[in-house]
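In: let's see this in three dimensions:
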Amino acid sequence: MSPLAQHRPDTVVIGAGPAGLAVARQLEHRHGVKALVVEKAAAPAISWRTRYDNFRLNTTGFLSHLPGQRIPMTAGRWPTREDMVRYFDCYVRQQHITLQLGCEVTRIDRTEGGWRVATSSGHIRAPAIVLATGNYRTPAIPAWPGLSRFNGELVHSGAFCNAWPFRGRDVLVVGAGNSAADIAVQLANDGARQVWLAVRTPPHLVRRSLGPFPADLFLELFARVPASKVDPVIERVNRLLWGDLSVYGFGRPPLGLKATVEQRGRIPTLADELVAAVRAGRIDVVAAVEAVESDRVLLADGTAVAAEVIVAATGFSVDLDGVVGHLGVLDEHGNPRGGFASHVGDGLFAIGYGIPPSGPLRAIRRSATPLAGQIAAYLNDHEDVDELVHR
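Out: Reported below is the predicted structural model:
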């Protein structure tokens, strides 16, 4: 018998990351809706378990919990990877979330009265589906000319654990986000011989805290203020805090901080340790990668670096084409249509795609409750669908 055959859920949630866990909890606790969370990995929150060793939350733990259960105060202001893994495991237990692990979803199709989900463990039908596979499904590496001829080592940030394998080696980190900054700092601190940071679009660099106040608190305060009003103030404050960083290779971002978040979906980089390492000469900021040769990397300004290792902190793709691409529900970026949390249509819902200004965990907490309400209302309005699906 298929391991899925024992379940007759009202809703199948695909993905046991924070978004999937949160919406499943709200469905069960607030609406009495039976939810089954299916996850291809052997444990929930798998992308958090595989983060690099010095990972810390970029938003304060006090404001980054899921519905119904706070992150323990013992985790401090900036919880680590280990803190978050313990929190998610505890969340599953205490919120009594039903999981089917080691179960990869391969395709979703409309069927009479609902949806048919094909998985590696068989198929299951349900009147409602929630896509919650997250932003970190498949590593994305740019197709740099000549990359196949590179004699060195290429590592995506998703596979980077710590700096020990790269002690005494010359490493180029590509990217300017928080992962790139953290990895470059770890390499510089733990024994890489030379560390370069290749930056294409200058990032907004911010401090973790301004005095006693965490930086993400200010994003909350300015949430309803237009970017045209906020960004000039932020630029002046950052100039006072950092001084002129252009001498170290950090150019001026093309848009203000809030405009960058809203228009480009890029959050600022927490850069206290990065800027300190750059100023100390332990990390060199260089131009963007243009091409790769067997023993060096060519940069956009005409220079080159003799990197032995390239760490590509170049993001991920959601990679949903094979699962729902045939349904016409994805936008031009490959994300489910409708924004961070939405009813895509006909009982197909989605949550957790894209990078919200307040950070993903806070947005998940705020979005899971209304989305669960939409799902419950849909099921109430389509009770005949449930009978068709489970007959």
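In: make it CA atoms for all contacts and neighbour counts henceforth
Out: Will do.
In: gap between the closest residue in space to Leu187 that isn't next to it in sequence and Val323?
Out: In space, and not counting its chain neighbours, Leu187 is closest to Ala163: 5.1 Å by CA to CA, 6 or more residues apart in numbering. As defined by CA to CA, to the nearest Å, Ala163 lies at a distance of 36 Å from Val323.
In: how about Ala259?
Out: 33 Å.
In: what ranges do the strands span in the stretch 101-250 of the chain?
Out: 105-111, 114-119, 122-126, 128-131, 138-139, 153-156, 170-174, 194-198, 205-206, 209-210, 213-214 (DSSP state E, counting those that start in this stretch).
In: among those, which is nearest Ala276?
Out: strand 205-206 (12.1 Å; CA to CA).
In: pull the distance from that closest one to the chain's centre.
Out: From the chain centre to the centre of strand 205-206 is a distance of 19 Å (CA atoms, centre = their mean, to the nearest Å).
In: just checking, what packs against it?
Out: Under the contact definition 3 or more CA pairs under 8 Å, 6 or more residues apart in numbering; DSSP states H and E, strand 205-206 sits against strand 269-270.
In: got the contact list for the helix or strand just after the strand it packs on?
Out: Reading on from strand 269-270 to the C-terminus, the next helix or strand found by DSSP states H and E is helix 272-279. Applying CA atoms under 8 Å, 6 or more residues apart in numbering, the contact partners of helix 272-279 are 181-182, 184-185, 188, 206-208, 248, 283-285.
In: save these as CSV, and put in distance to Asn135 and neighbour count too.
Out: Output for the contacts of helix 272-279, formatted as CSV (distance: CA to CA, whole Å; neighbours: other CA atoms under 10 Å):
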residue, distance to Asn135, neighbour count
Ala181, 19, 22
Asp182, 19, 22
Ala184, 22, 31
Val185, 24, 24
Ala188, 28, 23
Val206, 23, 21
Arg207, 25, 19
Arg208, 23, 19
Tyr248, 31, 15
Ile283, 28, 24
Asp284, 29, 18
Val285, 27, 18
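In: tell me which two of those sit farthest apart.
Out: Arg208 and Asp284 (21.7 Å).
In: quick one, helices of the stretch 251-391 of the chain?
Out: Remark: helices assigned in the stretch 251-391 of the chain by DSSP state H, counting those that start in this stretch are 257-264, 272-279, 321-324, 360-381, 383-390.
In: now do the first one: distance to the chain's middle.
Out: Meaning helix 257-264. 17 Å.
In: buried ones in it?
Out: 257-261 (16 or more other CA atoms under 10 Å).
In: same question, the last one
Out: Within helix 383-390, the residues that count as buried by 16+ other CA under 10 Å are 385-386, 389.
In: other residues contacting stretch 126-141?
Out: Residues contacting stretch 126-141 (CA under 8 Å, 6+ apart): 8-17, 19-20, 47, 113-116, 156, 158, 312, 314-319, 347-354, 375, 379, 385-386, 389-390.
In: please provide the structure for the following sequence as well, for comparison with the first:
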Amino acid sequence: MITSLEPVVIVGGGQSGLAAARAALSAGLRPVVLEAGAAPVGSWPDYYDSLTLFSPARYSSLPGVAFDGGDPDRYPARDEVVAYLRRYAGSIDAEIRTGARVTAVHPRPSGGYLVHTDNGDEIAAAGIVAASGSFGNPYLPVLPGQDAYAGEVRHVAHYRRPVPYAGKRVLVVGAGNSAIQVAYELAPHARVTLATRAPIQFLPQRIRGRDLHHWLRVTGADLLPRAILARLIRHAAVLDTGVYRDAITAGLLTRREMFTAFTADGVIWADGTHEPVDAVLFATGYRPNLDYLAPLGALDDGMPCHVGGVSTTHLGLVYLGLEFQRSFSSNTLRGVGRDASHVVAALAGDESGGSRRRRQSTKRSPVRR
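Out: Here you go, the predicted model:
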């Protein structure tokens, strides 16, 4: 239980950090939010220009503040989400420091933590909410011959718009939503091939006239625990109104089995054939961006040791915004608020989970896909 007058430091001022700040205030704690960027909007301004949410506005709000105006069944665009997060931050009576990147968290012998930032600040904290997301840590695999390849190799985290790829031969690696969305956007401008290890799996965006997220909510599937999700979800799936599947069927997008190596000017496909390509975009996911916790010994090969977002290695340390942290929607606008209430309750001592979690495995980490 946190009884100190020292604040709870929330690392990250995006959707997870803001949800944590609101939950902390409701629990009677004093949150201080440290955001590396210039505004409390997380990584949203850095996503590609055409990005839209995969869930309608009516299902995409953080606790206490809804998306305002417009059709509630619309899919908010990137800049609308940025504006929403600015408004949400303004609704929270908490200290939010921008331009404050956390570089390290150290334990104190007397209890609690000392948080260091890149501008030289040291902040004593009674507890830590690690809500720094994963966008800053994109996973980029390394394949044979990659160093000798003369073309462009980048993660979709650094992709913005199709214009620079006009007339080029482009491979997009991945079978998830971002891979398909980027490949589809590029297709009218470039010759695009999707490289995947397995056939792409599609989920219908609308069922019986309603968005899939309506059914996830009414059936309770959005709240299925992580242990069940790990058994049910083995591969990435793409939400589709039919346009992406039709694009592949019509030949606008070509899908091939993942290539095995790079050459100086292209790639070698699984069947041994060589193809020259100008650029390769990897949509291969992200890993939690938690290096600042390394001094604590709280990580296992870079992954947090936790149960439901509550650290199994350190009292007063919790996580927020991890993929499948507690449910299918844990790292989304629509779901992070539930997890925020859960982990903040653990910090505030409103749950009896402290002794119980110390008896559980200290090697549990987010589901990897």
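In: quick one: TM-score?
Out: The TM-score (TM-score structural alignment, normalised by the length of structure 2) is 0.84; 336 aligned residues with a CA RMSD of 2.5 Å.
In: circling back: which of the buried residues of helix 383-390 of structure 1 lies closest to Val297 of structure 1?
Out: Closest to Val297 of structure 1, out of all of the buried residues of helix 383-390 of structure 1 and judged by CA to CA, is Val389, at 55.9 Å.
In: surely the closest one touches Arg125?
Out: Yes - using CA atoms under 8 Å, Val389 of structure 1 is in contact with Arg125, at 6.2 Å.
In: first-to-last residue distance for stretch 108-124 of structure 2?
Out: End-to-end for stretch 108-124 of structure 2, by CA to CA: 9 Å.
In: residues touching it, excluding its own?
Out: Outside stretch 108-124 of structure 2, the residues that reach it (CA under 8 Å, 6+ apart) are 6-7, 100-107, 125-128, 316.
In: redo that, cut-off 10 Å
Out: 2, 4, 6-9, 11, 32, 34, 36, 99-107, 125-128, 292-293, 296, 314-317 (CA atoms under 10 Å, 6 or more residues apart in numbering).
In: and that stretch, how far out from the chain middle?
Out: With CA atoms, centre = their mean, you get 26 Å for stretch 108-124 of structure 2.
In: isn't Thr314 of structure 1 up against Ser157?
Out: Yes - assessed by CA atoms under 10 Å, Thr314 of structure 1 is found in contact with Ser157 at 7.6 Å.
In: shared neighbours, these two?
Out: 139-141, 173-175, 179-180.
In: only the buried subset of the residues you listed, as a PyMOL command please.
Out: Entered in PyMOL, the line below selects the buried ones among the shared contacts of Thr314 and Ser157 of structure 1, by 16+ other CA under 10 Å:
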select buried, resi 139+140+141+173+174+175+179+180
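In: ok, so of the shared contacts of Thr314 and Ser157 of structure 1, who is nearest Asn58 of structure 1?
Out: Ser179 (10.3 Å).
In: gap between the aligned partner of Thr117 of structure 2 in structure 1 and Gly102 of structure 1?
Out: Alignment of Thr117 of structure 2 against structure 1 is given by TM-score structural alignment, with Thr119 as its counterpart. The spacing between Thr119 of structure 1 and Gly102 of structure 1, counted by CA to CA, is 10 Å.
In: one more: Glu262 of structure 1?
Out: Taking CA to CA, one finds Glu262 of structure 1 at 36 Å from Gly102 of structure 1.
In: quick one: what's aligned to Phe135 of structure 2 in structure 1?
Out: Match for Phe135 of structure 2 (TM-score structural alignment): Tyr136.
In: how many residues are close by that match?
Out: A total of 15 residues lie near Tyr136 of structure 1 under the criterion other CA atoms under 10 Å.
In: again, but for Gly151 of structure 2
Out: 18.
In: surely it is in contact with Ala264?
Out: Yes - in this structure, Gly151 of structure 2 is within contact of Ala264 by CA under 10 Å, at 8.0 Å.
In: what's the counterpart of Leu18 of structure 2 in structure 1?
Out: Using TM-score structural alignment, Leu18 of structure 2 pairs with Leu21 in structure 1.
In: so its match touches Gln95, yeah?
Out: Yes - between Leu21 of structure 1 and Gln95 there is a contact under CA under 10 Å: 9.1 Å.
In: so which of those two has more stuff around it?
Out: Leu21 (30 against 18).
In: contacting residues for that one?
Out: 13-15, 35-37, 44-45, 66-67, 88, 91-92, 95, 97-99, 132, 364, 368.
In: narrow these to those in helices?
Out: 88, 91-92, 364, 368 (DSSP state H).
In: thinking again about what came up before, closest one of the buried residues of helix 383-390 of structure 1 to Arg30 of structure 1?
Out: Among these, and counting by CA to CA, the member closest to Arg30 of structure 1 is Asp386, at 19.2 Å.
In: I'd say the closest one and Leu379 touch.
Out: Yes - counting by CA under 10 Å, Leu379 is a contact partner of Asp386 of structure 1 at 7.6 Å.
In: mind listing the shared neighbours of these two?
Out: Common neighbours of Asp386 of structure 1 and Leu379 (CA under 10 Å, 6+ apart) are 10-11, 127-128.
In: how much space is there between the residue nearest the centre of structure 1 and His343 of structure 1?
Out: Nearest to the mean C-alpha position of structure 1, counting by CA atoms, centre = their mean, stands Asn135 at 4.8 Å. Per CA to CA, Asn135 of structure 1 is found 18 Å from His343 of structure 1.
In: can you say which of the contacts of Leu21 of structure 1 are buried?
Out: 13-15, 35-37, 44-45, 66-67, 88, 91-92, 95, 97-99, 132, 364, 368.
In: so who does Arg154 of structure 2 touch?
Out: Neighbours of Arg154 of structure 2 in contact, by CA under 10 Å, 6+ apart: 138, 140, 172, 279-283.
In: closest one of the residues you listed to Ser330 of structure 2?
Out: Pro138 (18.7 Å).
In: coming back round to it: shared neighbours of Gly151 and Ala264 of structure 2, which are they?
Out: With CA under 10 Å, 6+ apart as the test, Gly151 of structure 2 and Ala264 both reach 276-277.
In: what sits closest to the aligned residue in structure 1 for Val105 of structure 2 if chain neighbours are left out?
Out: Here Val105 of structure 2 is matched to Ile108 in structure 1, going by TM-score structural alignment. Closest residue to Ile108 of structure 1 apart from its sequence neighbours, by CA to CA, 6+ apart: Val117 at 4.6 Å.
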